[in-house]
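**Student:** How does the following fold in three dimensions:
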Amino acid sequence: MSLRFAANLKWLFTEVPFVERFDAAARAGFTAVEYASPYEYEARQLRALLDNAGLEQILINTPMGPAGSPTRSGYACFPDLVGEYRDGVLRGLAYATALGAKFLHIVGGIVPDGVSADRAFARYVANIAWAAEQARGTGIRLLLEAQNQRDAPGFVLTSQARAAAVVEAVGDDIAGQLLDFYHTQIDEGDLIRTFERYRDTVLHLQVADVPGRHEPGTGEIAYATLFRVIESSGYDGWIGCEYRPATDTAAGLTWMKEYSH
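**Tutor:** Now for the predicted structure:
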């Protein structure tokens, strides 16, 4: 079995400071990384860390607000923050270009107080369409991710079906789904059929087990079976390891050796 795994440096190798995680990932055998927010650092510093470690940057997220704020999960569904959203998309595209990232994840956001779910979703779709126009010609594709309502109550993108509908609306030449099996298992389940149903619009995968959000093999998801299905489907994209190690990162990577190349 040959699958490609990318280390999520927000979640893995937290035993060391962020700038040391690139080398730690390379030593552990990773050749690619992802992480949510590069914005605390200059792009040229991050690019040097990538190059020195021999790593490829796969994705980053658009900027999000501070922890605990209404925009902690993104700006895309806020009718009154269109300017802030657009500034964030342009900043994200600039960073993605500088880092050589294939994907920019447009983080949807939690429906704001006093705004109906329908209005927030309509603003989200309009904002994604605007971002798609900005991204055309850059070589960067946009990712849309549904998040579970237990961890992110009120998150605007509630299902893989809704994510796929938005991708279809803005164009699958510029946008695609980020299917996170952890989020999907909690709210939808039926992971194999869900993956197969949306295979044509899925550009990136992420893994963590349920319920603890630890590495594959620590919870209820039958990852060995799921990985066989992913490989047999012809999926040739990356699989982001967005999980919280149950102990330390290196000790928890034994699961990956069976499936990666």
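**Student:** C-alpha only now, for contacts and for neighbours.
**Tutor:** Fine.
**Student:** Tell me the secondary structure at Gly83.
**Tutor:** helix (DSSP: H, G, I helix; E, B strand; the rest coil).
**Student:** do Gln177 as well
**Tutor:** Gln177 carries the three-state label strand when classified by three-state DSSP.
**Student:** give the contact list for it.
**Tutor:** Gln177 makes contact with 143-145, 160, 163-164, 167, 201-204, according to CA atoms under 8 Å, 6 or more residues apart in numbering.
**Student:** With Arg244 instead?
**Tutor:** Neighbouring residues of Arg244 by CA under 8 Å, 6+ apart: 11-12, 208, 213-215.
**Student:** go again using 7 Å as the cut-off
**Tutor:** Each residue near Arg244 by CA atoms under 7 Å, 6 or more residues apart in numbering is listed here: 11-12, 213-215.
**Student:** who are the neighbours in contact with the nearest residue to it once chain neighbours are set aside?
**Tutor:** If the residues on either side of it in the chain are set aside, Arg244 comes closest to His214, at 4.8 Å by CA to CA, 6 or more residues apart in numbering. Contacts of His214 were listed using CA under 7 Å, 6+ apart, and they are 208, 243-246.
**Student:** Proceed likewise with the subsequent sequence, for comparison:
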Amino acid sequence: MPKFAANLSMMFTELPFLDRFAAAAAAGFSAVEFLFPYDYPADLLAEKLQQNGLQQVLFNTAPGNVNNGEWGLAAIPGREQEARADIDRALEYAIALKCPNVHVMAGVVPPGEDIARYRETFISNLRYAADAFAPHGIKLMIEALSPPVKPNYLFSSQHQAAELVTAIDRPNVFIQFDFFHAQLVDGNISNLLKSLAGRYAHIQIASVPDRNEPDDGELNYPWLFAQLDKMGYQGWIGCEYKPRGETTAGLGWIKPYL
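**Tutor:** Next up is the predicted model:
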């Protein structure tokens, strides 16, 4: 049976962020993920998790200056000190929240720049992060982002993500396999599930192309969930989608699984 985590950055947004924990628990979720924890003290977030019987299963390293077009620093040449400070801060939060997975954000490559330099910077910083997180039993995720959502991100394909995991060469680095991005770029999700088995440790879902509840669009999610069960996938599935309306009104699709 798949294990689902509510993404509190995209779901229950009709409520203030700190109230979304209780809403997720009331809806039947036992786990949550979100983009960034850094606007709140770690002990406050840990208290919200404990109060509502929730497990934190994923968050990201800091994005940098979003208003200037940044979306992660780990691949940006010359920004290594900042990127590693973000990694260190994420580790502190992961320990405090007992979170088993952290997504390290790569960053955007400006047009005309040498992408090889950015790739090598990312590999170096991920090795630093992996070595820091490993003693705590925490996995690191890297995620391919589709160009319609994040133009010029360092990598957009699941195949590129797999190549980077190989190059980073650390046992606690895995692919964060987002079916929405993968369908936009690679397609053939069922084949990717098999060919990349063992290389992804967290999955995210949404309808394609609208990124709403996974009960519509071109992906047959019940069939994909059944394939994951057959394959023995043990990781979490993050519900990183934009509800069409009020969040709980659109949760009919998940009731058989909770």
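**Student:** related to what we said a few turns ago, I'd like the contacts of His214 of structure 1 as JSON lines, with distance to Pro112 of structure 1 and secondary structure appended.
**Tutor:** Output for the contacts of His214 of structure 1, formatted as JSON lines (distance: CA to CA, whole Å; DSSP: H, G, I helix; E, B strand; the rest coil):
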{"residue": "Ala208", "distance to Pro112 of structure 1": "28", "secondary structure": "coil"}
{"residue": "Tyr243", "distance to Pro112 of structure 1": "27", "secondary structure": "coil"}
{"residue": "Arg244", "distance to Pro112 of structure 1": "28", "secondary structure": "coil"}
{"residue": "Pro245", "distance to Pro112 of structure 1": "32", "secondary structure": "coil"}
{"residue": "Ala246", "distance to Pro112 of structure 1": "33", "secondary structure": "coil"}
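**Student:** Which one (most neighbours) among the residues you listed?
**Tutor:** Ala208 (26 neighbours; other CA atoms under 10 Å).
**Student:** Who are the contact partners of that residue?
**Tutor:** 181-182, 214-216, 241-243 are the contacts of Ala208 of structure 1 under CA under 7 Å, 6+ apart.
**Student:** need the helices for the stretch 1-150 of structure 2, in chain order.
**Tutor:** If DSSP state H, counting those that start in this stretch is used as the criterion, the helices of the stretch 1-150 of structure 2 fall at 20-26, 42-51, 80-97, 115-133.
**Student:** mind listing the strands for structure 1?
**Tutor:** Counting by DSSP state E, structure 1 forms strands over residues 4-8, 32-34, 56-61, 103-105, 141-144, 175-180, 202-207, 238-241, given from the N-terminal end onward.
**Student:** Mind reading off the mean deviation between the last one and structure 2?
**Tutor:** Same thing as strand 238-241 of structure 1. If you overlay the two and look at strand 238-241 of structure 1, the average distance to its match in structure 2 is 0.3 Å (mean CA distance after the TM-score superposition for structure 1).
**Student:** And for the second one?
**Tutor:** Comparison of strand 32-34 of structure 1 with structure 2 after fitting gives an average deviation of 0.4 Å (mean CA distance after the TM-score superposition for structure 1).
**Student:** same for that strand, what does it pack against?
**Tutor:** Packing contacts for strand 32-34 of structure 1, counted by 3 or more CA pairs under 7 Å, 6 or more residues apart in numbering; DSSP states H and E, involve strand 4-8, strand 56-61.
**Student:** list the buried ones in the first one?
**Tutor:** So the one you mean is strand 4-8 of structure 1. With burial defined by 16 or more other CA atoms under 10 Å, the residues of strand 4-8 of structure 1 counted as buried are 4-8.
**Student:** just the residues you listed now: which is nearest Cys77 of structure 1?
**Tutor:** Proximity of the buried residues of strand 4-8 of structure 1 to Cys77 of structure 1 was ranked by CA to CA; the top entry is Asn8 with 25.2 Å.
**Student:** Once you drop chain neighbours, what's closest to the closest one?
**Tutor:** Once flanking residues are discounted, Asn8 of structure 1 sits nearest to Glu34: 4.7 Å by CA to CA, 6+ apart.
**Student:** can you count the residues close to that neighbour?
**Tutor:** The burial metric for Glu34 of structure 1, expressed as a neighbour count using other CA under 10 Å, is 24.
**Student:** pretty sure it is touching Leu59, no?
**Tutor:** Yes: with contact defined as CA atoms under 7 Å, Glu34 of structure 1 and Leu59 form a contacting pair (5.1 Å).
**Student:** Quick one: map Asn125 of structure 2 onto structure 1.
**Tutor:** For Asn125 of structure 2, the aligned position in structure 1 is occupied by Asn127, per TM-score structural alignment.
**Student:** OK, contacts around its match?
**Tutor:** The contact partners of Asn127 of structure 1, by CA under 7 Å, 6+ apart, come to Ala76.
**Student:** check contacts around the equivalent of Val82 of structure 1 over in structure 2.
**Tutor:** Under the alignment by TM-score structural alignment, Val82 of structure 1 pairs with Glu80 in structure 2. Going by CA under 7 Å, 6+ apart, Glu80 of structure 2 touches Ala74.
**Student:** what do you get for Ser37 of structure 1?
**Tutor:** By CA under 7 Å, 6+ apart, the contact list for Ser37 of structure 1 reads 60-61, 63.
**Student:** re earlier: emit the PyMOL select command for whichever of the contacts of Arg244 of structure 1 are buried.
**Tutor:** Here the buried members of the contacts of Arg244 of structure 1 are turned into a PyMOL selection, burial being counted by 16+ other CA under 10 Å:
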select buried, resi 11+12+213+214+215
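**Student:** okay, the contacts of Arg244 of structure 1 in TSV with distance to Thr225 of structure 1 next?
**Tutor:** TSV is the format used below for the contacts of Arg244 of structure 1 (distance: CA to CA, whole Å):
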residue	distance to Thr225 of structure 1
Trp11	24
Leu12	24
Arg213	18
His214	18
Glu215	15
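**Student:** Please report how far the residue of structure 1 positioned farthest from its centre lies from Asp80 of structure 1.
**Tutor:** No residue in structure 1 sits farther from the centre than Gly114, which is 28.0 Å out by CA atoms, centre = their mean. According to CA to CA, to the nearest Å, Gly114 of structure 1 and Asp80 of structure 1 sit 11 Å apart.
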